[in-house]
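This is a predicted model, with the sequence first.
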Amino acid sequence: MMLRNLAFAFASLLLSAFSAMAQDGGLPVSQCQAIAQNLPHAQFASFRPSGVQLTQSGTKRSLAEREEVKITFVGHSTYFIETPEGIGIATDYSGVYQPYRTPDVVTMNHAHSTHYTLNPDPAIRHVLHGWSDVPGEKADIHEMIGDVYIRNVVTDIRTWSGGIEQNGNSIFIFEVAGLCIGHLGHLHFELNEAQYTEIGRLDVLMVPVDGGLTMGAQSMSRVVQRLRSSLILPMHRFGPPLETFLAMFDGKFDIAYAKQQTITVSMRSLPKKPTILVPQGL
């Protein structure tokens, strides 16, 4: 319990510094990497009973609500993330799957046209490509937008011809309200040690479960188990039944099914045991 309290206090201090740097116009040091390096044995366990709390906001926001991030599965690999300050982020945005309002930020990956568009809605203020248009270069994203810090970790992807496109995919990481939220994008290869180090801690992980169009279920399950996020949100479902992916965990993770369309999560409400939460609409 003391270790949990220490971890929570450390995160709170980092979050305060994070906010101050944002107000000064500078970019923060990644809290996800810092906590992962400084508290290797700490987990942000729930201060409530186990299980993700799915809540609906009232007219007056409590302190707890100001710490909450809302996540809605929109379709394919697109999740819509809403921060406490109201920044809306659509992941792997192609324009086909639309959230209920225009996003402030969209992230994209280069593997397939269902994961990006070169003609996004002009009303979207921030369009973040997970690849570089300059051969041999990496996309290098460090953006402070409202109350969320967005960064990326690049990975290679397969091409239609069977070759390799270096750095064609980005794992996007969203650091907000003390949470570290990661979206694996169109991940084709298991991560190496340098990439795991660069990622750091992820509390919430969005993972493709297509069974082979990205990676096979066994390879993907190894990545998920290594990252050991508190909350795992499946996406990109094709091919084998979802149960094929879920069976890979053999009791190591809890399995739950969302009762509402929008998942509300905070650092305080993360489940004690790593949980795969299947969203509505998958």
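That came through fine. Residues are numbered from 1 along each chain as shown.

contacts and neighbour counts: CA atoms only from here.
Fine.

Isn't residue 94 up against residue 113?
Yes: with contact defined as C-alpha atoms under 8 Å, residue 94 counts as touching residue 113 (7.0 Å).

So which of these two has more stuff around it?
residue 94 (24 against 13; other C-alpha atoms under 10 Å).

now the helices for the stretch 101-250 of the chain?
Per DSSP state H, counting those that start in this stretch, the stretch 101-250 of the chain carries helices over the ranges 193-199, 217-227, 242-246.

would you list every one of the strands in the stretch 151-282 of the chain?
Using DSSP state E, counting those that start in this stretch, the strands of the stretch 151-282 of the chain run over 164-176, 179-183, 204-208, 231-235, 254-257, 262-265, 275-278.

helices and strands around the longest one, which ones?
So the one you mean is strand 164-176. strand 148-158, strand 179-183 (3 or more C-alpha pairs under 8 Å, 6 or more residues apart in numbering; DSSP states H and E).

residues making contact with it?
30-32, 69, 83, 107, 109-111, 130-132, 136-139, 147-159, 180-187, 199 (C-alpha atoms under 8 Å, 6 or more residues apart in numbering).

residue contacts, the residue most central in space within the chain?
Centroid-nearest residue in the chain, with C-alpha atoms, centre = their mean: residue 182, separated by 2.4 Å. Residues near residue 182 by C-alpha under 8 Å, 6+ apart: 171, 172, 173, 174, 202, 203, 204, 205, 206.

if we go to 6 Å?
172, 173, 205 (C-alpha atoms under 6 Å, 6 or more residues apart in numbering).

Name the nearest residue to it, ignoring sequence neighbours.
residue 173 (4.5 Å; C-alpha to C-alpha, 6 or more residues apart in numbering).

Please, a PyMOL command that selects the buried ones among the contacts of strand 164-176?
The PyMOL selection below is limited to those of these classed as buried (16 or more other C-alpha atoms under 10 Å):
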select buried, resi 30+31+32+69+83+107+109+110+111+130+131+132+138+139+147+148+149+150+151+152+153+154+155+156+157+158+180+181+182+183+184+185+186+187+199
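
where does the biggest helix by length in the chain sit relative to the chain's centre, distance-wise?
As assigned by DSSP state H, the longest helix anywhere in the chain is helix 2-24. Relative to its parent chain, helix 2-24 has a centroid offset of 20 Å by C-alpha atoms, centre = their mean, to the nearest Å.

That one: which residues count as buried?
Buried, per 16+ other C-alpha under 10 Å, within helix 2-24: 4, 7, 8, 10, 11, 14, 15, 18, 19, 22.

Dump the strands of the stretch 151-282 of the chain to JSON lines, plus distance to residue 246.
Formatted as JSON lines, these follow (distance: least, C-alpha to C-alpha, whole Å):
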{"stretch": "strand 164-176", "distance to residue 246": "22"}
{"stretch": "strand 179-183", "distance to residue 246": "18"}
{"stretch": "strand 204-208", "distance to residue 246": "12"}
{"stretch": "strand 231-235", "distance to residue 246": "10"}
{"stretch": "strand 254-257", "distance to residue 246": "8"}
{"stretch": "strand 262-265", "distance to residue 246": "20"}
{"stretch": "strand 275-278", "distance to residue 246": "8"}
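
this is the comparison structure:
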Amino acid sequence: MKGRVGEIIFFSLFRTFFLYFVFLPLFSLSFFPPCWGETERQVLIRWYGHAFVYLISSTGVRVAIDPYGDETVKYKFPDHLQADVVLISSEAEDRSAGEKLYGTPQIFRSITAVGPNNARGHIFKGIQTFRDKSQGSLHGKNTAFVFKLDHITFAHLGDLAHTLTKDQLAEFGKVDVLFLPIGNEMLSNDDLDKITSDLGARLIIPIAFKTSLSGDLDIRPLDKYLEGKHNVKMIDSSELLIGQSDLPSEPWIYVLKEP
């Protein structure tokens, strides 16, 4: 009799265990979508003017790209800005002021940053390009960067001055958000459109164009790039939160407000 009672208790406990720890979790996964009850991860993008872009991932990783110095452009550098990673496309004064960032960031500088760079568990890939159409013979080399935060692929082209080769495109892969330097007069609008198309970018954010704070830099103003374009959204802020679901299905240009 005792054996029979023990057997009943065992099977009762087994049934309870199976119901709560096996069947119900499987049922929940099949009934509810994977993201049910979860908040989508988003990346905060800030544009500080010229080519200086700053991103914060949902986990708090802070990435500063092409921070400007004091001599060329007239934008005000943000006070006590901290970063975990700093990416510098060239040693031009308007793009190379990594020492102005606070904290103890890992700094990847121009040509020495070509290739994969591991920082804070993320790969920041540097791709060698040029600041002119003569393989750098006039203005030197440029390092473009591609990396992923919160499952979104970002690319910052630095001071790129030419369309991309097949080999360079293969290194980039498909890009979601593209920081596009539109001011360089060596690139026509057709060149810029080809670059965005070749990279498959869905969200294009223009940077490094002429404003009242560009100093003596001889660069193209924003309206020259936007001529004839209809897929343009003017953002009434210098910052933007972006998640995967915010990416448009077709290419759109988001113009951030001048800081």
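Ah, there it is. All figures in this text were calculated on a predicted structure; none of them were measured in a lab.

and residue 117 of the second structure, what pairs with it in the first structure?
Counting by TM-score structural alignment, residue 117 of the second structure corresponds to residue 142 in the first structure.

rewinding a little: please say which position in the second structure the residue nearest to the centre of the first structure maps to.
Under TM-score structural alignment, residue 182 of the first structure pairs with residue 155 in the second structure.

measure its match to residue 104 of the second structure for me?
Using C-alpha to C-alpha, to the nearest Å, residue 155 of the second structure is found at 23 Å from residue 104 of the second structure.

What sits closest to the residue mapped onto residue 128 of the first structure from the second structure if chain neighbours are left out?
When the second structure is aligned by TM-score structural alignment, residue 128 of the first structure is paired with residue 108. If the residues on either side of it in the chain are set aside, residue 108 of the second structure comes closest to residue 87, at 5.1 Å by C-alpha to C-alpha, 6+ apart.

what's the counterpart of that neighbour in the first structure?
Per TM-score structural alignment, residue 87 of the second structure is aligned with residue 107.

which residues does that match contact?
For residue 107 of the first structure, the contacting residues are 91, 92, 128, by C-alpha under 6 Å, 6+ apart.

By neighbours, which of these wins?
Most surrounded of those: other C-alpha under 10 Å gives residue 92, at 32 neighbours.

correct me, but that one touches residue 113?
No: if you go by C-alpha atoms under 6 Å, residue 92 of the first structure and residue 113 don't touch, sitting 9.9 Å apart.

Now for residue 81 of the second structure: which residues touch it?
Listed by C-alpha under 6 Å, 6+ apart, the contact partners of residue 81 of the second structure are 101, 102.

Which residue is the nearest non-sequential neighbour of residue 45 of the second structure?
residue 55 (4.7 Å).

In the first structure, what sits opposite that neighbour in the alignment?
So residue 55 of the second structure corresponds to residue 81, using TM-score structural alignment.

Which of the three states applies to its match?
Three-state call for residue 81 of the first structure (DSSP: H, G, I helix; E, B strand; the rest coil): strand.

Quick check: it vs residue 191 of the first structure, distance?
Counting by C-alpha to C-alpha, the gap from residue 81 of the first structure to residue 191 of the first structure is 24 Å.

Which one's more surrounded, the two?
Between residue 81 of the first structure and residue 191, residue 81 has the larger neighbour count (other C-alpha under 10 Å), namely 25 against 17.

aligned partner of residue 12 of the first structure in the second structure?
For residue 12 of the first structure, there is no aligned position in the second structure, judged by TM-score structural alignment.

and the spatially closest residue to residue 12 of the first structure that is not a sequence neighbour, how many neighbours does it have?
Among residues not flanking residue 12 of the first structure along the chain, residue 178 sits closest, at 7.1 Å (C-alpha to C-alpha, 6+ apart). By the measure other C-alpha under 10 Å, the count of residues near residue 178 of the first structure is 24.

Ok, residue 223 of the second structure next?
10.

ok, so what distance separates it from residue 194 of the second structure?
Between residue 223 of the second structure and residue 194 of the second structure the computed distance is 18 Å (C-alpha to C-alpha).

Quick one: map residue 173 of the first structure onto the second structure.
Under the alignment (TM-score structural alignment), residue 173 of the first structure pairs with residue 146 in the second structure.

The strands of the stretch 151-282 of the first structure: which one's closest to residue 99 of the first structure?
Smallest distance to residue 99 of the first structure across those (C-alpha to C-alpha): 11.4 Å, for strand 262-265.

Mind listing residues that contact the closest one?
So strand 262-265 of the first structure is in contact with 54, 68, 69, 70, 71, 72, going by C-alpha under 6 Å, 6+ apart.

got a list of what the residue nearest to residue 94 of the second structure when sequence neighbours are not counted touches?
The spatial neighbour of residue 94 of the second structure that comes closest, neighbours along the chain excluded (C-alpha to C-alpha, 6+ apart), is residue 68 at 4.2 Å. The neighbours of residue 68 of the second structure, taking C-alpha under 6 Å, 6+ apart as the test, are 94, 95, 97.

one more time with 7 Å, if that's ok
Each residue near residue 68 of the second structure by C-alpha atoms under 7 Å, 6 or more residues apart in numbering is listed here: 52, 93, 94, 95, 96, 97.

which non-adjacent residue is nearest the aligned partner of the last one in the first structure?
Alignment note (TM-score structural alignment): residue 97 of the second structure maps to residue 117 of the first structure. For residue 117 of the first structure, the nearest residue in space outside its immediate sequence neighbours is residue 94; the separation is 4.8 Å by C-alpha to C-alpha, 6+ apart.

Give the equivalent position in the second structure for that neighbour.
Alignment note: residue 94 of the first structure maps to residue 68 in the second structure; criterion TM-score structural alignment.

Check whether its match sits in a helix, strand or coil.
Secondary structure for residue 68 of the second structure, judged by three-state DSSP, is coil.

That one and residue 144 of the second structure: what is the separation?
Applying C-alpha to C-alpha to residue 68 of the second structure and residue 144 of the second structure gives a distance of 16 Å.

Repeat that for residue 77 of the second structure.
Counting by C-alpha to C-alpha, the gap from residue 77 of the second structure to residue 144 of the second structure is 22 Å.

One more: residue 89 of the second structure?
Per C-alpha to C-alpha, residue 89 of the second structure is found 6 Å from residue 144 of the second structure.

what touches both of the two?
Residues touching both residue 89 of the second structure and residue 144 (C-alpha under 7 Å, 6+ apart): residue 158.
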